[in-house]
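here is the input, now give the coordinates:
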Amino acid sequence: MTPPLHVRDHAGVRAVLADPRFAVPAVPEDPRPVGGLGWLRRTTVRFSEGADHDRRRAVVEGLLSRLDPADLRASARTRAREVPAEAAPYVPVEVLAVGLGVLPGSLAPIVPATRTVAAVYLAGAPADATAPADNAVGTLVALLPGGDPEEVAQRVALLVQSCEGTAGLIRGALAMVDESGLSGPGLPATEVLVAEALRLTSPVPGTRRRALPGAVLAGRPVAEGTEVVLDFAAANRDPTVFPDPDRPALDDPTPGHLTFGHGRRPCPASASATALACGVLDALLEG
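Here you go, the predicted structure:
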């Protein structure tokens, strides 16, 4: 069996993400019915390739096009002022849920259900370990608008994929502020904090691809079927790209972090996620 290939440098990660000869790993067969975790995995854009991916991505982009990032930021700021500080990192899930059609009076189960699914969404856990996630997917499906099952799945996936990543981004930005010793007027703009937290804390630490026939990386062939592990956290600290890779560049951030991906399949929700995180941080850091 061919061992996994780990790619940690910025150029290598970009090359794999841009090359169609490196595909998203196939979703394992899952006998569970429509409305559960297996259905969600095999129906969402995250685990799709080819025509399925293109069609589902168009659905996601259509859903996101109805959400103004400025409105998301304002709503997140308002809601973050209303909840305990420990709950604030999950405010983006609530705000996004309302934007996707959940009635404001039905929000109580949204964060617990989303976190339950997010905990096993990418892990490939066995069926007996994911039964709670099946129920949680059902909860989210019931609360979101009905309609075409493929569109419903993309709504659920937007909540799930934004959950821990955005929460981690908010926590990372707060930790960076604590470590910097800056406060009040000395703090940089929230957008700068978020950009550097995306690079340094890598709330999405990486992803995987599978080599197809003819795959080549850095001039060397990669055997078909090789699992390719892309390390965003390491690439985001590549000293050939970032002049002082382990320190936050709060005065003049260097662009180019890979936390939102690159190439063929960049995250379609990057603007929304950034706006939501900024809104929460606006509230937590005000004053």
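
use CA for all of it now, contacts and neighbours both
OK.

so residue 81 touches residue 283, yeah?
Yes: here residue 81 lies in contact with residue 283, judged by CA atoms under 8 Å, at a distance of 5.9 Å.

who has more neighbours, the two?
Neighbour count, other CA atoms under 10 Å: between residue 81 and residue 283, residue 283 has more, with 19 against 15.

state the distance from that one to residue 82.
Distance from residue 283 to residue 82, counting by CA to CA, to the nearest Å: 10 Å.

cool, and residue 43?
35 Å.

neighbour count winner among the two?
The neighbour count for residue 43 versus residue 82, taken as other CA under 10 Å, is higher for residue 43 (23 against 13).

shouldn't that one be in contact with residue 155?
No: the criterion here is CA under 8 Å, and residue 43 misses it with residue 155 at 11.1 Å.

anything in contact with each of these two?
Residues touching both residue 43 and residue 155 (CA atoms under 8 Å, 6 or more residues apart in numbering): there are none.

could you list the buried residues of stretch 177-193?
For stretch 177-193, the neighbour count (16 or more other CA atoms under 10 Å) marks 177, 190-193 as buried.

what does it contact?
Stretch 177-193 is touched from outside by 173, 176, 250-251, 253, 278, 281-282, 285-287, with contacts defined as CA under 8 Å, 6+ apart.

this one as well, want them side by side:
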Amino acid sequence: MLITRHAEAEAVLADTRYVPPPVRQDGAEGTLAWLRAQVSRFSTGEPHAARCRLLTERLATLDPAGLRTEARARTKDRDGAWRGVPTEVLGAALGVKDTTAVPAAAAGYLSGEESPEADAAVAELLDLADLPAITLLLQGHAAVEGLIEAALRHAEPGDDIDALLHETLRQDPPLQATRRLDTRTGDEVTIDLVSANRDPAVFDHPERFDLTRGPSAHLTFGHGVRPCPAPAHALALAAGVLEGLLS
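Predicted structure coming up:
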């Protein structure tokens, strides 16, 4: 079933009967498949709650304002070569000095596409960091870089960076769809985040990219029982890079 309306998407995301599609649990320890079976994003029930608590505790030690400042400084130092900056800044804040393996591991993190390169990258990261830190790095890598890419497509000279990011999240989300499994029927549900974020029942002139809209009821950071644990940190990293590029 495909959901495109905002209210229906909110209802699914707030209902505990809808869970992420299961991932395989028999991956060899230290591989991408094994890692996906250990993280909060693909788990349910008490394992999900316990893993989320670990992420929340780790995030509480990070200052979003400091992440923003460091991302801006590194972007300026590199004359605009911003790729990798958000991951490096987040890694340094988490105590992970080498984040070069993150892109290879992140490539199949959401899709589940396994490869020897992804497995090797996961093994390398496990030698450098614990699971909460790795989880945050992998979940943040593609999402933050995707947000920056999308914001740059819409950016104009003099734009307010925070307003630019808020409207980009609504109209051009880096993750365009999310899936859930109905535990009562076994049916899979796909939520079209682009359509839900442009629902005319919720957003005036939804196709217009409008920086005066401000923070809105978009669903890009999730909703209900499984919201993104780090929206402030993701926004800070993206804002810092954009300030380094556009200021």
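
trace residue 217 of structure 2 over to structure 1, please.
Mapped onto structure 1 by TM-score structural alignment, residue 217 of structure 2 lines up with residue 256.

how far away is the most centrally placed residue in structure 2 from residue 233 of structure 2?
In structure 2, the centroid-proximal residue (CA atoms, centre = their mean) is residue 143; its distance is 4.1 Å. Residue 143 of structure 2 is 12 Å from residue 233 of structure 2, where distance means CA to CA.

next, count neighbours for the aligned partner of residue 208 of structure 2 in structure 1.
In structure 1, residue 208 of structure 2 lines up with residue 247, judged by TM-score structural alignment. Using other CA under 10 Å, residue 247 of structure 1 has 13 other residues around it.

also residue 95 of structure 2?
Residues within reach of residue 95 of structure 2, counting by other CA under 10 Å, total 12.

counterpart of it in structure 1?
Residue 95 of structure 2 maps onto residue 101 in structure 1, by TM-score structural alignment.

residue 144 is in contact with its match, correct?
Yes: the criterion here is CA under 8 Å, and residue 101 of structure 1 meets it with residue 144 at 5.9 Å.

translate residue 239 of structure 2 into the numbering of structure 1.
Using TM-score structural alignment, the equivalent of residue 239 of structure 2 in structure 1 is residue 278.

roughly how far does that match sit from residue 272 of structure 1?
With distances taken as CA to CA, residue 278 of structure 1 is found 10 Å from residue 272 of structure 1.

neighbour count winner among these two?
Neighbour tally, residue 278 of structure 1 and residue 272, criterion other CA under 10 Å: the higher count belongs to residue 278, 27 against 22.

what strand or helix carries the more buried one?
Using DSSP states H and E, residue 278 of structure 1 falls within helix 270-285.

mind listing what's buried in that helix?
In helix 270-285 of structure 1, the ones that count as buried by 16+ other CA under 10 Å are 272-284.

ok so, going back, among the buried residues of stretch 177-193 of structure 1, which two are most distant?
Largest separation among the buried residues of stretch 177-193 of structure 1 by CA to CA: 177 and 191, giving 12.9 Å.

show me where structure 2 has strands.
If DSSP state E is used as the criterion, the strands of structure 2 fall at 2-3, 18-19, 177-182, 188-192.

check the mean deviation of the lengthiest helix in structure 2 from structure 1.
Using DSSP state H, we find that the single longest helix of structure 2 is helix 131-154. Its matched residues in structure 1 lie on average 0.9 Å from helix 131-154 of structure 2 after superposition (mean CA distance after the TM-score superposition for structure 1).

return the distance of the equivalent of residue 109 of structure 2 over in structure 1 relative to residue 170 of structure 1.
Taking TM-score structural alignment, residue 109 of structure 2 has residue 121 as its aligned residue in structure 1. Separation of residue 121 of structure 1 from residue 170 of structure 1 (CA to CA): 21 Å.

again with residue 279 of structure 1
10 Å.

ok, residue 9 of structure 1 next?
25 Å.

tell me which of the two has more neighbours.
More crowded of residue 9 of structure 1 and residue 170, by other CA under 10 Å: residue 170, with 30 against 20.

trace the more buried one over to structure 2, please.
Residue 170 of structure 1 maps onto residue 148 in structure 2, by TM-score structural alignment.

how far apart are the helix holding residue 278 of structure 1 and its match in structure 2?
For helix 270-285 of structure 1, the mean deviation from structure 2 after alignment is 0.5 Å (mean CA distance after the TM-score superposition for structure 1).

now do the helices in structure 2.
Using DSSP H, helices in structure 2 cover 6-13, 32-36, 45-59, 64-77, 85-94, 102-106, 116-126, 131-154, 161-171, 193-196, 231-246.

next, the angle helix 131-154 makes with the fifth one.
When you say that, I think you mean helix 85-94 of structure 2. Angle of helix 85-94 of structure 2 versus helix 131-154, following axes from the mean of the first three to the mean of the last three CA atoms, to 10 degrees, is 150 degrees.

so what does helix 85-94 of structure 2 touch, helix or strand wise?
Helix 85-94 of structure 2 sits against helix 64-77, helix 131-154, helix 231-246, with contacts defined as 3 or more CA pairs under 8 Å, 6 or more residues apart in numbering; DSSP states H and E.

if we compare those helices, which one ends up closest to residue 30 of structure 2?
Of all the helices and strands packed on helix 85-94 of structure 2, helix 131-154 sits nearest to residue 30 of structure 2, with 10.9 Å by CA to CA.

got the angle between that closest one and helix 45-59?
Computed with the same axes, to 10 degrees, the direction of helix 131-154 of structure 2 lies at 70 degrees from that of helix 45-59.

for helix 131-154 of structure 2, which positions count as buried?
Buried, per 16+ other CA under 10 Å, within helix 131-154 of structure 2: 131-152.

now swap in stretch 50-64 of structure 1 and tell me
Residues of stretch 50-64 of structure 1 classed as buried: 53, 56-57, 59-60, 63-64 (neighbour count, 16+ other CA under 10 Å).
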